[in-house]
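J.: build me a model from this:
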Amino acid sequence: MSRSGESDSDRINVAIDGPAGAGKSTVARKVAEKLGYIYVDTGAMYRAVTLAANRLGIEPHESDRLKKLVESIHIRLKPVVDGQIVLLNEEDVTNAIRTREVTLRVSQVASHEAVRMKLVDMQRELASLKGIVMDGRDIGTQVLPQAELKIFLIASVQIRALRRYQELKENERIPLQQLEQEIADRDRSDEQREISPLSCAKDAIVLDSSELTIDQVVALILDLSRTKMAEAK
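T.: Take a look at the predicted model:
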């Protein structure tokens, strides 16, 4: 049965890539909701692996231990009314994966081939029936290269840092300049890693969200999605 009331042939997969803090998760979640599709937050999956590694004292450079870890844990994304819950071995870690300790290490953990291979297999399986909106850093280039619509969402480092700053609780806030540096470092790490680096697919549409609201970005992607759906009929 179709998840959106459409026939299987009408549904498409939407890949949304871009650097940290560009608004991918919020946009992807809203687009999926409007289309009646399933939202898959791949970043949350890598954060769950990182959280598990942190809890066990596994350092990002310990490839063998990370490989054993990712083969032994179970990650599940459970849709709920206002988004999704991230379950690690059936424990709700939706909030725990958003700490700074996880944020500062997730790029290093995600760079390991064994980690990416395991999670990419899971992501492709989720998308096999179509009707998926998936966001990350290599969805259009590596995970779902056949996605009918590919978006590469960008924003300036300064705008992304300000957004992150505003998201942090008052007692968790660090200097804005430090956040800018961390985001710039994360960009460099994501772009230079050997396994599935952050890059824009040749057939992706680049959207700069620096001067746009979330709702404006969502509206643009919905228009593009409907055009692709019409082409798929």
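J.: for the rest of this, base every contact and every neighbour count on C-alpha atoms.
T.: Will do.
J.: and stretch 50-60, what's buried?
T.: For stretch 50-60, a neighbour-count test (16 or more other C-alpha atoms under 10 Å) marks 50-53, 58, 60 as buried.
J.: I meant to write stretch 103-117 there.
T.: Across stretch 103-117, burial judged by 16+ other C-alpha under 10 Å covers 103, 105-112, 114-116.
J.: before we compare anything, build this one as well:
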Amino acid sequence: MNKKITIAIDGFSSTGKSTVAKQLAKELGYVYVDTGAMYRAVTLYALRKNFISEQDFDKKALVADLPAVKLKFIFNPEVGFGEMYLNDENIEKEIRQMEVSQYVSKVAAVPEVREMLVAQQQEMGKEKGIVMDGRDIGTVVFPDAELKIFMTASAEERAQRRFKELSERGEDVTYKEVLENVQERDLLDTTRKDSPLIKAKDAKEIDNSHLTLTGQFERIMDLYRATITN
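T.: From the prediction side, this is the model:
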């Protein structure tokens, strides 16, 4: 029986981290945790409470309300992964909307939000046998993860994927809006003071601008096999 390890997948928005992380978890029988969904859930909470808008972001009010934010993943066998619940409400679909995407990097930059969620994420990974994706998994959440992957692709390619995904869901967005959102999130994610998006020194970089999903999955499985045999 193979030893269980921790797999940390970091990278820019819309690089398909969640897609490949779910594939890996299913293939290996590991637990999958989408940390982005956790930050999106807090962002949705802030939007619902009117703590954040285009004009204003009341960080103090959000921080004061954090004890009221209860997050958990509940496995849905129909989709094959754990869906995000906020205070016992399934918000999986709502957190994927463009409105949440517009503000999630700002909410994720709040130190108290990161502190709360990182502690929860580290608790989830104590038993190993976990695949977690996000922005700071290999650098902050699990710096000792046995396998670290850093995913990247051009902003234009990522915006095209995101635009297609949102359009297929019926959202009324333009490619230009999505590209600007991707570029803004990149800037916020890489320049924030607390846990910025950076590639861990021991992470394996995968640029999937021109990789098929199958090709990408096979490459990561090769990295996994090399890791557990070392």
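J.: how close are the two chains, by TM-score?
T.: Superposed pair, TM-score by TM-score structural alignment, normalised by the length of the second structure: 0.93. Supporting alignment: 224 aligned residues with a C-alpha RMSD of 1.3 Å.
J.: once you drop chain neighbours, what's closest to the residue most central in space within the second structure?
T.: The centroid of the second structure falls nearest to residue 36 when counting by C-alpha atoms, centre = their mean (2.9 Å). Leaving out its chain neighbours, the residue that sits closest to residue 36 of the second structure by C-alpha to C-alpha, 6 or more residues apart in numbering is residue 134, at 5.7 Å.
J.: tell me, how many residues neighbour residue 29 of the first structure?
T.: Residues within reach of residue 29 of the first structure, counting by other C-alpha atoms under 10 Å, total 22.
J.: the second structure: which residue goes with that one?
T.: In the second structure, residue 29 of the first structure lines up with residue 22, judged by TM-score structural alignment.
J.: likewise for residue 118 of the first structure?
T.: So, by TM-score structural alignment, residue 118 of the first structure is matched to residue 116.
J.: which SSE is its match in?
T.: Element membership for residue 116 of the second structure (DSSP states H and E) is helix 111-124.
J.: so the closest residue to residue 163 of the first structure other than its chain neighbours, which state does it fall into?
T.: Using C-alpha to C-alpha, 6+ apart and skipping the chain neighbours, the partner closest in space to residue 163 of the first structure is residue 21 (7.3 Å). Three-state call for residue 21 of the first structure (DSSP: H, G, I helix; E, B strand; the rest coil): coil.
J.: residue contacts, residue 21 of the first structure?
T.: Going by C-alpha atoms under 8 Å, 6 or more residues apart in numbering, residue 21 of the first structure touches 160-161, 163-164, 183.
J.: just residue 192 of the first structure next, same as before
T.: So residue 192 of the first structure contacts residue 198 (C-alpha under 8 Å, 6+ apart).
J.: one more: the one 5 residues further on?
T.: Contact analysis of residue 197 of the first structure by C-alpha under 8 Å, 6+ apart lists 137-138, 190-191.
J.: let me know the secondary structure of it.
T.: Applying three-state DSSP to residue 197 of the first structure yields a three-state assignment of coil.
J.: before we move on, back to that, which of the contacts of residue 21 of the first structure count as buried?
T.: Buried members of the contacts of residue 21 of the first structure, scored by 16+ other C-alpha under 10 Å, are 160-161, 164, 183.
J.: translate residue 20 of the first structure into the numbering of the second structure.
T.: Match for residue 20 of the first structure (TM-score structural alignment): residue 13.
J.: for its match, which non-adjacent residue is closest in space?
T.: Leaving aside its sequence neighbours, residue 13 of the second structure sits nearest to residue 182 (C-alpha to C-alpha, 6+ apart; 6.9 Å).
J.: quick check: which element contains that neighbour?
T.: According to DSSP H and E, residue 182 of the second structure maps onto helix 175-191.
J.: buried ones in the longest helix along the first structure?
T.: The longest helix of the first structure (DSSP state H) is helix 214-232. For helix 214-232 of the first structure, burial by neighbour count (16+ other C-alpha under 10 Å) applies to 217-219, 221-222, 224-226, 228-229.
J.: list the helices and strands it packs on?
T.: Applying 3 or more C-alpha pairs under 8 Å, 6 or more residues apart in numbering; DSSP states H and E, one finds that helix 214-232 of the first structure makes contact with helix 24-35, strand 149-154.
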